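Student: Take this sequence and fold it.
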Amino acid sequence: MPFNPINAANACVRRARRFLALAGTKLPDAKIKTDLRRSALVLAVTAVDSYMHWLVYRRISEVRREGDLPKILAKLEIPFSDFASLADATIRARREDRDLRPWVQVKNAVQRRLLKETFQSYEQVGQALSLAGIEKGWSRTADALGIKTDDIKTRLNQLVHRRNQIVHEGDIKRASRPQRLQYNDVGQDEVSADVDWIAQLVTAIEQVVAAGNPP
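Tutor: Okay, here's the model as predicted:
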């Protein structure tokens, strides 16, 4: 079977749950447990990011002509250097009398551009859904979960904020005049619930994608 976006997301969720399972065992240092929970939360958010990247990549791979492009994908900014490289490759291929497969070159350029993007927050995921040609992605996902889009926005963005505190700030507690090193709290049950929620969110998005756009 081909590798699909949901496979990437599920792999991240499984790894997050392994960290949580290990954090629930007897370890020589309690601080190891909290760092395992932090790692689990980071991987859970990565599940969303990974799913969206693979989804957009798959959409790009289906493009065969300009008319196949979703509107927002057609407007994606690509460095001029990529087009210069394509032009040079076209000239070389013509001289060597070989098929260049220009669409492959274009798709590779788009993929390189997307590697610089992050699809984690509510707004970023919405952009990725549009890039993949999915219409009304968030509203349909909310319907699948039986909640409101604002509920998704609030919780997802909170989790992304926690992820950023861990990744960018070492999860060190902020203070105007810090006297000693302190970390933000990270509980086992809380992170476990967050991982489960993200797994449900990605599953709902996958259902929307599989159903296709409404008529």
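Student: only C-alpha atoms for contact and neighbour calcs from this point on.
Tutor: Will do.
Student: check contacts around the closest residue to Ala132 other than its chain neighbours.
Tutor: Distances taken as Cα to Cα, 6 or more residues apart in numbering place Val56 nearest to Ala132, at 4.9 Å, with adjacent residues excluded. Going by Cα atoms under 8 Å, 6 or more residues apart in numbering, Val56 touches 128-129, 131-132.
Student: Then Gln120?
Tutor: With Cα under 8 Å, 6+ apart, Gln120 has these contacts: 45-46, 48-49, 160.
Student: okay, the residues you listed in JSON lines with neighbour count, distance to Phe3 and secondary structure next?
Tutor: Putting those into JSON lines (neighbours: other Cα atoms under 10 Å; distance: Cα to Cα, whole Å; DSSP: H, G, I helix; E, B strand; the rest coil) gives the following:
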{"residue": "Val45", "neighbour count": "26", "distance to Phe3": "20", "secondary structure": "helix"}
{"residue": "Thr46", "neighbour count": "23", "distance to Phe3": "17", "secondary structure": "helix"}
{"residue": "Val48", "neighbour count": "28", "distance to Phe3": "16", "secondary structure": "helix"}
{"residue": "Asp49", "neighbour count": "22", "distance to Phe3": "16", "secondary structure": "helix"}
{"residue": "Val160", "neighbour count": "19", "distance to Phe3": "26", "secondary structure": "helix"}
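Student: Please generate a structure for the following sequence too, so the two can be compared:
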Amino acid sequence: MQSALDQFHININRVRDLIAIHNSVRAKSTSVLDLSDMLRAALVLAVSALDYYVHQIVRLGMLEIHRGLRTEPPAFSRFQISLGTAREGLKNPPDFASYLEDEIRQRHSYKSFQQPDSIADAIRLISYKKLWLEVASIMGRKDQDIKQELKIIIDHKIRSQNYL
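Tutor: Below is the predicted model:
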């Protein structure tokens, strides 16, 4: 899990660097130069970093559950795998983790973990915790407010991508 967090920090630092470049160029240029694309790109990168992080921690968490290193929440047992993966796992149990990892990647490859509900659904595969209540407790805010802010960011990112 630490590798996923480390990569998230690297990705967010890239976002911060892009914003710093924007601020530096803005300070040294006139308003004639439109720098808004840099901020839109930073927003898209930030949302992408979140999405990638959720993909990574869910994949790693599911593999930890399979290996018996993490408690199995109900959503994990409802995760569907293909008959091919099940067959390969039964034929070669020691290698099943690699088949499971491929299956998780394939099943999640088309999913976007950006909206609050989709993020919470993904986290339920690896945790009993109610994600947004936990986040709200840490941030000292209401869970609905946090989810609403994230929705606004995602909606703005979607509109911004139309400009990129």
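Student: so what number do they get for TM-score?
Tutor: Laid over one another, the chains give 0.81 as their TM-score (TM-score structural alignment, normalised by the length of structure 2), with 158 aligned residues with a Cα RMSD of 2.7 Å.
Student: Which of the contacts of Val56 of structure 1 sits closest to Ile152 of structure 1?
Tutor: Nearest to Ile152 of structure 1, judged by Cα to Cα, of these is Leu129 at 14.8 Å.
Student: would the closest one count as being in a helix?
Tutor: Yes: under DSSP: H, G, I helix; E, B strand; the rest coil, Leu129 of structure 1 sits within a helix.
Student: For the residue nearest to it when sequence neighbours are not counted, grab the count of nearby residues.
Tutor: Spatial nearest neighbour of Leu129 of structure 1, chain neighbours left out: Gly137 (6.3 Å); criterion: Cα to Cα, 6+ apart. Using other Cα atoms under 10 Å, Gly137 of structure 1 is surrounded by 19 other residues.
Student: just checking, what residue in structure 2 corresponds to Gly137 of structure 1?
Tutor: Superposed on structure 2 with TM-score structural alignment, Gly137 of structure 1 falls opposite Leu131.
Student: same thing with Lys116 of structure 1?
Tutor: Counting by TM-score structural alignment, the partner of Lys116 of structure 1 is Tyr110.
Student: so where do the helices sit in structure 1?
Tutor: Shown for structure 1, the helices assigned by DSSP state H span residues 5-23, 30-61, 71-74, 80-95, 102-114, 122-131, 137-145, 149-169, 188-211.
Student: and these, which is most packed in?
Tutor: helix 30-61 (a mean of 22; mean count of other Cα atoms under 10 Å).
Student: circling back: the residue nearest to Leu129 of structure 1 contacts Ala210, doesn't it?
Tutor: No: if you go by Cα atoms under 8 Å, Gly137 of structure 1 and Ala210 don't touch, sitting 11.5 Å apart.
Student: so how far is stretch 83-99 of structure 1 off the chain centroid?
Tutor: 34 Å (Cα atoms, centre = their mean, to the nearest Å).
Student: who's in contact with that stretch?
Tutor: By Cα under 8 Å, 6+ apart, stretch 83-99 of structure 1 touches 100, 102, 105-106.
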